[in-house]
Structures are given as structure tokens and as C-alpha cells.
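Trainee: predicted model and sequence below, questions to follow.
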Amino acid sequence: MFSYTRFNVVYFLVKDSHSMQRSLRTRWEQGYLKDLYHRRVLCGAEPLIHRSAYPNWNYDTEIFAFSHRIGSPETSGNCIIKALTDKSFYARADVVENTVGAQPNEECCEDNSELIEKGFVVVLLTGYLRYALPAAPEEMIEAIAKKLTSEVALSQIAKSLGFKHIIRTAEFPPNSTSLANSFKALLAVINRKRAEALAMNTVLPRILDVDFIEVLSLKDPLGVVIDICHSEGIEEVEPRILHSAGVTTAEPIYLVGIFGDGKLIGKGPGETVGVAVHMAAWNTLLKKWQLTDEFVIPLGSRVHDIRLQDFQSPNYYLKEKCSTDKILEQICLLVCTMAVGIPFRKRLRHKFSRGSIHRRDLHRMLKPKPFTVS
């Protein structure tokens, strides 16, 4: 008959330590750990802490590394600090009291208010877009440049370059406005060629994510196509249905083509005839402006060989070829934010029942149920 000795018990514990550790917990420890977990949920996430609160932090060293990261090591550290300093920084209580963790630079007590206006990122991008898109109207070029240099886009670029912990503002984490303004000010303090290279390597590649149909809003795309075709000598322009399927079903599809003097110049699909005409008109415009899927954007080393100062004169405007009632400025949509309700904190004492979406089973995954889906 087999007898359990001390050696056998230790062997089984080592062999299956994961399952045995769960069973060896005392009764009071289980409730204690659950209570800690509930308190953690009630407290919420920990607030973000600046990197300077941790040891091994040297602001001058960070600025030195940042100057090499942006490709401008010859730029003075005080100039970079000035570009990274928002005017709200000097209103902070720790800066006013000159505490140790505030890290105010006594040699640089200025902000980037004047440098923001000197940032030439918009002028740089418009010149490049006029070179890359010679057939596009000025409205399209300005819309693309506005999209690439928006506050959200520049703040994302600034975060990727490491602005988050070296920028000096009153708030932390810094907001999008402070990050975007610091990026513009940085281009004004570094060398002109270095600034152009930095903008071209960080801002310009985001043009691949731009939807040319959504970036420019037109009130009547078909009317714009007709006016442009008339200016090119095409007299008769009309849309025609090329194909249709599932007309009597819940998901119909139409394919509409735009014909100019009997020749197909553009086509587009849609769930209704009106939507298909709209998409076909936009497809025709993108073909005329050479913005189709076959368009190749010059990037990389080819960008640095372009003389952007030769492309400062604007292209033609749509208002010169079309009537003003067919052109519509960009409309600011009302963005609806999701409202998060306040949880019933008193109900957390039920130890998170099996049907709660906050429960995390340690042994197996819970099978999704209809009432657990929010």
C-alpha cells in the first residue's frame, strides 16, 4: 500500500505548483485579496507621473539626446528649451517657488509665443503639394495641407519624437495645443535645412492616410465636373447607370458612369443612384487631378532634391472654372462624445457576480452571454 511521505508531498507540490498554490491559500486570504481588488477598482487608474519624479533624470541630458534625435545637434540647448516652453509654464506653483523638481532653467526664461508664428510647416507643405500635384486645384492643396498640419496631427508627431516629458507646460500630460505649438516653434529655432528635412520626414508621410474625397467638401461634385469639362471643350456630360444588382433586396448596388461626349471618363458604385452619381463624379475629379490609386507620391531622398521656393505661386482655383454655388467650404461636424455613467459602487460588495463583465475567472474564460454585452 502506497503511503504519502514528506518527500512525496513536496514532489507533488513542485510538479503541479500552479494548481496547488491556489488550493493552499487560507480562507481569510481569499477574502483579503478580493477586497484589495475591489478597492483597486474603486480607486481607478493611477494618475500619470512625470518622468522627472523618478530617479536618474537629467533635463539637460534629455535635451542633448533630443537634439540628436531631431537631427540638429548643433542647435543650442537654450534655443530648444525656449521652443519647448509654453507661456503657462511660469505660472506653475512649483516654478514660482523654484522647487527642486520644477527644473526651471535660469538661463532661458522665455517662452515660444513668438516662435510659433515663425513656423513655416504650412508654407513648406503647400510648396511640395504644388510640385507633386500640378493638376490639383488650390482648394485641394490647401485642404490637404490643413489636414496634415492640424493640431491633432502635429501633436501625434510631437509625441512620437518624445515631446511629452521634455516640454515645459503648466499641465501634465500636455494637451494637443501645447504639443503642436512646440513642434512649430522647434522648426523656427533649428537650421532651415534641418527643419525642412524634419518636416518632410515626419509630417509628409502622413499624406498616405489622407482620404482625398473627405478632405475637400463639395456641394455639387457633378456640377463641378460639368463646369470643368465645359472649360476643356467637352460639351455633353451626363451620368448613366452601367450595372445594377439586388435592386429589390435590402442591399442594392448601382454602378454609375460619367460620360463626356460619349466617352467614359469616370465611374463609381453606391447603394442608391444618388450615392453612385456622387462617387462617380468624385472619381472623375480625382482622375482629372491625377489623384487616383496609381498616383505615386515622391518621398524619401527625392524630396530633398526639390526646389520648393520655385513652387510658391498658387495653382488655379475652382472658383475660376466653376460657379460659387457648387463649391462648399469644409463643414465642422458636431462630434458626439460617449457618456459614461457612474457605477453603482455599493453593488460592488457582491464580489462581482458571474454575470458581471468585470469578473475575471482565474481558471477558465467565461462564455459570452447576451446580458454581458454592453
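Mentor: Noted; the coordinates are in hand. Predicted model only: the values in this text are computed from it and were never measured.
Trainee: drop to CA atoms for contacts and neighbour counts, all remaining ones
Mentor: Noted.
Trainee: now do the strands in the protein.
Mentor: Counting by DSSP state E, the segments of the chain that form strands are 237-245, 253-260, 263-270.
Trainee: buried deepest among the ones you listed, which one?
Mentor: Each of the strands of the chain was scored by mean neighbour count; the highest is strand 253-260, a mean of 22, by mean count of other Cα atoms under 10 Å.
Trainee: and that one, what other elements does it pack with?
Mentor: strand 237-245, strand 263-270, helix 273-288 (3 or more Cα pairs under 8 Å, 6 or more residues apart in numbering; DSSP states H and E).
Trainee: the longest one: how far from the chain's middle?
Mentor: Spelled out, it's helix 273-288. 28 Å (Cα atoms, centre = their mean, to the nearest Å).
Trainee: list of residues touching that helix?
Mentor: 135-136, 213, 221-222, 225, 239, 254-258, 265-270, 292 (Cα atoms under 8 Å, 6 or more residues apart in numbering).
Trainee: just want the angle from it to strand 237-245.
Mentor: Helix 273-288 and strand 237-245 are oriented at 120 degrees to each other (axes from the mean of the first three to the mean of the last three Cα atoms, to 10 degrees).
Trainee: coming back round to it: so which of the strands of the chain comes closest to L308?
Mentor: Checking these against L308 by Cα to Cα gives strand 263-270 as the closest, at 32.5 Å.
Trainee: below is an additional structure, to be compared with the one above:
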Amino acid sequence: MNQIQPDYPIRGFCGFVHLFLVLHASTGRLRHLVRLFPRRECPSVCLSLLATQRPRGSASFARSLSEKPNWDYHAEVQAFSHRLHENFSLDLLKTAFVNSCYIKAEEARRQGLGLDKEAVALNLQDNTKLSEQGESFSRSYLTQCFEGAYPNLPAKGIGALVDFLNSQELVSYVAQNLSIQDLTLCAEFPVPPNVLQRTFFAVIGALLDSSGPEKTGIFVRDFLIPQLIGKDLFEIWEVINPMGLLVEELTKRNISSPEPRITRQSGVNTVLPVYFVGLYCDKKIIAEGPGETLLAAEEEAARVALRKLYGYTENRRPWDYSKPKQGWAVEKAISSN
């Protein structure tokens, strides 16, 4: 008997692929197998099976590395120290990763298992003290650095920069890129941003007690100050009335108040006009700024003038990451700490 040949030979192959994928869908390998075949050769039934598979980034797949086999916590802590090229005391570094929420959750879990009170209690110290010490040092050191780099910047501006570099969002971002979340002992996973922030400051505190203030200052400088690259001063420091602040700064320097003048304009009778306003002091232009309205252009010109006064312009000199002088800023940070 002559066998009936399929119109398209690929159909039989796709049918075999479909059956094979169905049998292996429960193993979690479906997504990797379908990648072996082009989309046009994969039947619609296979694509519908793909839709039922949960993405790898979902909460059910979020697991800590400590839950995987062959996890050596002591070796990972040592590797973390070597990756950063810092000399930590291992006991202090391990303490820096222990959060109070982990101790409470672990003791509650043991108590739920019916263990004795002596077995329930964990002989661990949390990182509260190290975190407070590290945050205090970080703020003091950064304040002294900015006071030396931008002597004309007022205290509010320096405080805004320090608050930005020590904010929860930025510090947790730096901590994630250093893989601190994989070593953090926390009650939940993924580790919340506030816990990551506290753990990062605890690592700074552990380094301060292990290697001294000079090494710790370099650590803070290398990982936090680069986050200012590409950031405008007034994106970080919110100034409601830039023209009023400019008049105040010029008065301190015995300079007359600025006079705004329109220097250029375009599209005035359209829906998208643009104005350029220049600020003049003693018949000399000190700044110029654009804006969709005259008021916006005047405020932008005031911001340009303030950046020049404070030395925080876009073309300012890059930060000096060379080795700091002995005792510079570090002793001040320790004394204020």
C-alpha cells in the first residue's frame, strides 16, 4: 500500500516537537527547548504552551543564592572581601550582613517548631551599630570632600549632595551592583531597599573598624561620588527661587543686582516659542538661558549664573580620584563622627 505523504513534511516534525514539548513542560525546560526552533516552524499549540509558563523574573522563581546546593557562606564572604580588594575582619563583615529582621524571623521559625528556649535563641549580633557608624562616617566624609571641592557652594547645596548620595534609592542600587543582596541575611527575598541600604552602611562600618578611616574614605569616594556623573546640581538641589538666590549671592560679593534682557527669540507666534534671556551686571553679561516663556528663560539664566558662581558647571574639572593626602578630610570625618 502506498502511504499518504503529508503536504508539508515539516508538519510531522512539528507534531513530534509538540509532543516532546508537552511531555517535558513540567520539567521547566520548555522555554529553552522552543528557542531551538524558529517561530515559523513552531505550531500555535506550542506557543500557547509558552504563554502558560511563568517568566523567570516572577516572584516564584526569585530565590536567594544561599538556597542553592553547595553554597559555602564563609567562602562567599571571603570572596566578597577579595573582590573589593579590601581587608575586612571576617567576623565584622559577617556581622554587617546580619539584619535584625532575620534574627526575629529565624527565632520565630524555631519557636514554631517547638524547640526549647535555649535552642530558639540565636547567638548572633545584628548590624545596627555598624550601620549607624558607617552612615555617620559616610555623611561626614562626603561633607568634607564637597566643602573642599566646592568652597563657594552653600551648606544647603552640600547637604543636598550628601543626602542624594546617601539616599535609599542610590545606596540600594550600589549595593545591588556589589551583590550585597546575595550575602544579606534578611527575613524576605528579594531584599527590600531599606535593608540593602542599612547593610551597605554596615559594610562601611565594618571596613572602618577593620582597615581604618583612610581606606574607608577611599571606599566611600570610589563607589558613591561617581554617581554624580551626568547629574545637574539643580536636579539634586531643588531651588524654588533661583533669581532670589542669585541676588543674595551677588550681594555677598558686592556685585549689583542682575538685569534680565531678551537676547534672542524664535517662534513667538507659534505654539512652541523659545526665548533666550541674558543677565547683565554692570553692562556685562554673566549668564544666558533658554525657556518656553520669559519667566522660565530668566530662571534658567539664573541657574546658569549660580552654577558658575559655585563652580559646578557642566564642563567642570573631573573629580580627582588619585590617592588622597594623609589625614585630609579623613581626620575631620572622624572628629565629626
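Mentor: Yes, it's here. Everything numeric in this text was worked out from a predicted model, so none of it was measured.
Trainee: got JSON lines for the strands of structure 1, with distance to R168 of structure 1 too?
Mentor: Listed next are the strands of structure 1 as JSON lines, based on distance: least, Cα to Cα, whole Å:
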{"stretch": "strand 237-245", "distance to R168 of structure 1": "57"}
{"stretch": "strand 253-260", "distance to R168 of structure 1": "54"}
{"stretch": "strand 263-270", "distance to R168 of structure 1": "50"}
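Trainee: and K147 of structure 1, which of those is closest to it?
Mentor: For those, the distance to K147 of structure 1 is smallest for strand 263-270, at 24.9 Å, taking Cα to Cα.
Trainee: what residues are up against whatever residue of structure 2 lines up with K147 of structure 1?
Mentor: Aligned by TM-score structural alignment, K147 of structure 1 pairs with F164 of structure 2. F164 of structure 2 makes contact with 170, 236 under the criterion Cα under 8 Å, 6+ apart.
Trainee: what does K267 of structure 1 give?
Mentor: So K267 of structure 1 contacts 255-258, 279-281, 283-284 (Cα under 8 Å, 6+ apart).
Trainee: how about the helices and strands packed on strand 253-260 of structure 1, which one is nearest E106 of structure 1?
Mentor: When these are compared (using Cα to Cα), the closest one is helix 273-288, at 54.5 Å.
Trainee: superposed on structure 2, where does the closest one end up, distance-wise?
Mentor: With mean Cα distance after the TM-score superposition for structure 1, helix 273-288 of structure 1 departs from structure 2 by a mean of 0.5 Å once superposed.
Trainee: where does that helix end up in structure 2?
Mentor: Residues 294-309 of structure 2 are matched to helix 273-288 of structure 1 when aligned by TM-score structural alignment.
Trainee: buried set for the matching stretch?
Mentor: Residues 294, 296-309 are the ones in stretch 294-309 of structure 2 that count as buried (16 or more other Cα atoms under 10 Å).
Trainee: and which of those is nearest E107 of structure 2?
Mentor: Nearest to E107 of structure 2 among the buried residues of stretch 294-309 of structure 2, with distances taken as Cα to Cα, is R307, at 53.8 Å.
Trainee: give the contact list for the alignment partner in structure 2 of M200 of structure 1.
Mentor: Matched by TM-score structural alignment, M200 of structure 1 corresponds to R221 in structure 2. Applying Cα under 8 Å, 6+ apart to R221 of structure 2 gives the contacts 142, 321.
Trainee: ok so, going back, out of the strands of structure 1, which comes closest to G71 of structure 1?
Mentor: Taking the strands of structure 1 one by one with Cα to Cα, strand 263-270 is closest: 44.9 Å.
Trainee: next one: the residue nearest the centre of structure 2 from S210 of structure 2, what distance?
Mentor: For structure 2, Y173 is the residue whose C-alpha lies nearest the centre (Cα atoms, centre = their mean; 2.5 Å). Distance of Y173 of structure 2 to S210 of structure 2, given as Cα to Cα, to the nearest Å: 24 Å.
Trainee: before we move on, the earlier item: quick one, which of the helices and strands packed on strand 253-260 of structure 1 is nearest to A83 of structure 1?
Mentor: Proximity to A83 of structure 1 (Cα to Cα) singles out helix 273-288 among those, at 39.4 Å.
Trainee: and that closest one with strand 253-260, angle?
Mentor: On the basis of the same axes, to 10 degrees, helix 273-288 of structure 1 is oriented at 50 degrees to strand 253-260.
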